[in-house]
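>>> based on what follows, work out the 3D shape:
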Amino acid sequence: MVHAHAQVDQPVTLGITPTGDLDGASRHYEKKLGDMAGVYADETAWQAERSVNGDDSLVYYVNEQKYQEGPGALIVGTSVLLPGSYGNEFAVTRGHLHGVSDRAELYYCLSGRGVMLLETIDGDSSAIELTAGQAVNVPGQWIHRSVNVDTEPFVTLFCYSADAGQNYGIISDAGGMKNLVVRDDAGWRTMPNPRHTGYTVGVTQ
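Coordinates of the predicted model:
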């Protein structure tokens, strides 16, 4: 039921480019090499990259637009993950499970080539390659992270509920995700992460 005098948010027009520019964004944030402590399995390779390029070297950035808080609103944004590797592991985002863990998220590839690495606490796993024009609808209860397996930026458009939040600690507390995305002769493959100790954080509905 719509109340005659209820406050109603106004529609928002967004300009989105294949390179990840978002005209109308309400927030921009960046993750740099120094922010990625503990993310890569090869700590030595990460430290070597820091010694060459410094902690301020950009790894990825996000533009997002949110018009209100609460479960009825959506966050829409773009993620730009730059190419790179650390040992044989490709560049990744930190990854997360949603704080309200049954919240889903849509990722649509605008340009580049990447992999959406997905895992559940119960042990299911999937790695889905995305190129421009392809999307993955990530259900709730799936931990997910973007991986750039190409030499160009991996750019995605994402959309999720504004009340979802992000739980980044579930990955770091487990020593990283269960699987890594690494280079091989065919381009990329997954392999077990030797540092992974298992997910122990309970799922919040």
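>>> from here on, just use CA atoms for contacts and neighbour counts.
Will do.
>>> surely residue 137 meets residue 116?
No - using C-alpha atoms under 8 Å, residue 137 is not in contact with residue 116, being 10.4 Å away.
>>> neighbour count: the two, which is higher?
Shown here are residue 137 and residue 116; by other C-alpha atoms under 10 Å, residue 116 has more neighbours (21 against 12).
>>> so the more buried one makes contact with residue 127?
Yes - in this structure, residue 116 is within contact of residue 127 by C-alpha under 8 Å, at 5.7 Å.
>>> compare with the first, here's sequence two:
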Amino acid sequence: MNHPPTAHAIDPKTGTMNGATARYEKRLRDLSTIYADEAAFARAVAQEGDRVVYYVHETRPAASHGDLIFGTTFMEPGRIGEEYFVTRGHIHARANRPETYYGESGNGLMLMENPEGETRILEIAPRVLVYVPPMWIHRSVNTGAEPLVMSFCYPSDSGQDYEIIARSGGMATRIMANGTGWKAVANTAYRPRTTEEIAAILATRD
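Below is the predicted model of the structure:
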């Protein structure tokens, strides 16, 4: 049965989307191994481990193929040491599926990396749409002093692989505070993917 046509109002400040069918959140304690400064992370968790770093409202139509998943992401501002708050990040389990992100409020970055380790960083702001092409790992970063709210959309049969980042010791690049702005620095713990690992990702094209 086809999903009926719907309309969804988005609050650009809170990320609330009416008609959403699901909501999930990530608290600070859920984001271990992501940040470079492990001591700063441990202190932050001890002080405010229940703090919600980001949450997602989404709608998943009944169809598993030929349809779209869409929703909003709300990210709090903050840092662990000098590293800005980020989402866990992922590549799609069917890696040739793209995604779009549209800035509703706040300012941040879309940190992207292809299987070979090439990095691209695009700024996202109100009325700016970022296109994440197929085969790219992506992670959102809030570099502003206010919440970052984005709406997103991607094919409903995409799936997510969140562990691809952990398997390489993180993404190749970290986003750090730099005075009043941000800077991209190399992740010293990063392990480039092997030829076999890259081939396995590229094989998920169906």
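>>> superposing both, give me the TM-score.
Once superposed, the chains reach a TM-score of 0.93 (TM-score structural alignment, normalised by the length of the first structure), with 198 aligned residues with a C-alpha RMSD of 1.1 Å.
>>> quick revisit: quick one: common contacting residues for residue 116 and residue 127 of the first structure?
Common neighbours of residue 116 of the first structure and residue 127, using C-alpha atoms under 8 Å, 6 or more residues apart in numbering, do not exist here.
>>> who are the contact partners of the aligned partner of residue 82 of the second structure in the first structure?
Residue correspondence to the first structure (TM-score structural alignment): residue 82 of the second structure is matched to residue 88. When contacts are counted by C-alpha under 8 Å, 6+ apart, residue 88 of the first structure is found next to 182-183.
>>> contacts only, for the residue lying closest to residue 76 of the second structure once chain neighbours are set aside.
Nearest residue to residue 76 of the second structure in three dimensions, chain neighbours excluded: residue 147, at 4.6 Å (C-alpha to C-alpha, 6 or more residues apart in numbering). Contact analysis of residue 147 of the second structure by C-alpha under 8 Å, 6+ apart lists 13, 74-77, 105-107.
>>> hmm, 6 Å instead?
Shown in contact with residue 147 of the second structure (C-alpha atoms under 6 Å, 6 or more residues apart in numbering): 75-77, 106.
>>> next: residue 153 of the second structure.
Applying C-alpha under 6 Å, 6+ apart, we find residue 153 of the second structure in contact with 69-70, 99-100.
>>> that one matches what in the first structure?
The alignment partner of residue 153 of the second structure in the first structure, by TM-score structural alignment, is residue 159.
>>> check the gap between its match and residue 68 of the first structure for me.
For residue 159 of the first structure, the distance to residue 68 of the first structure (C-alpha to C-alpha, to the nearest Å) stands at 14 Å.
>>> report the buried residues of stretch 108-127 of the second structure.
108-115, 117, 119, 121, 123-126 (16 or more other C-alpha atoms under 10 Å).
>>> in the first structure, what residues pair with it?
Residues 114-133 of the first structure are where stretch 108-127 of the second structure lands when matched by TM-score structural alignment.
>>> compute the first-to-last residue distance for that stretch.
End-to-end distance for stretch 114-133 of the first structure: 12 Å, by C-alpha to C-alpha.
>>> which other residues reach that stretch?
With contact meaning C-alpha under 6 Å, 6+ apart, stretch 114-133 of the first structure is reached by 109-111, 113, 142-149, 154, 199.
>>> the first structure: helices as residue ranges?
43-53, 169-172 (DSSP state H).
>>> want to throw these into CSV with distance to residue 94 of the first structure and mean neighbour count?
Converted to CSV, the helices of the first structure look like this (distance: least, C-alpha to C-alpha, whole Å; neighbours: other C-alpha atoms under 10 Å):
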stretch, distance to residue 94 of the first structure, mean neighbour count
helix 43-53, 14, 14
helix 169-172, 8, 20
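>>> how about those, which one is nearest residue 97 of the first structure?
Of all those, the one in closest proximity to residue 97 of the first structure, counting by C-alpha to C-alpha, is helix 169-172 (7.3 Å).
>>> now do the closest one: distance to the chain's middle.
Counting by C-alpha atoms, centre = their mean, to the nearest Å, helix 169-172 of the first structure is centred 13 Å from the centre of its parent chain.
>>> one more: stretch 4-18 of the second structure?
Here stretch 4-18 of the second structure is found 19 Å from its chain centre; the criterion is C-alpha atoms, centre = their mean.
>>> middle-most residue in the second structure, spatially?
In the second structure, the residue lying closest to the centroid (C-alpha atoms, centre = their mean) is residue 139, at 3.4 Å.
>>> quick one: map that one onto the first structure.
Matched to the first structure by TM-score structural alignment, residue 139 of the second structure sits across from residue 145.
>>> before we move on, what about residue 33 of the second structure?
Checking TM-score structural alignment: residue 33 of the second structure goes with residue 38.
>>> ok so, going back, of the contacts of residue 147 of the second structure, which is the most crowded?
Tallying neighbours with other C-alpha under 10 Å puts residue 75 at the head of those, with 28 neighbours.
>>> test my guess that that residue contacts residue 54.
Yes - at 4.3 Å, residue 75 of the second structure and residue 54 qualify as touching, with contact defined as C-alpha atoms under 6 Å.
>>> count the neighbours of the residue mapped onto residue 180 of the first structure from the second structure for me.
Applying TM-score structural alignment, one finds that residue 180 of the first structure aligns to residue 174 in the second structure. Using other C-alpha under 10 Å, residue 174 of the second structure has 20 other residues around it.
>>> quick one: the strands in the second structure, in order.
Assigned by DSSP state E, the strands in the second structure fall at 22-27, 52-59, 68-75, 79-80, 83-84, 99-105, 108-113, 119-124, 129-132, 137-142, 148-155, 173-178, 181-186.
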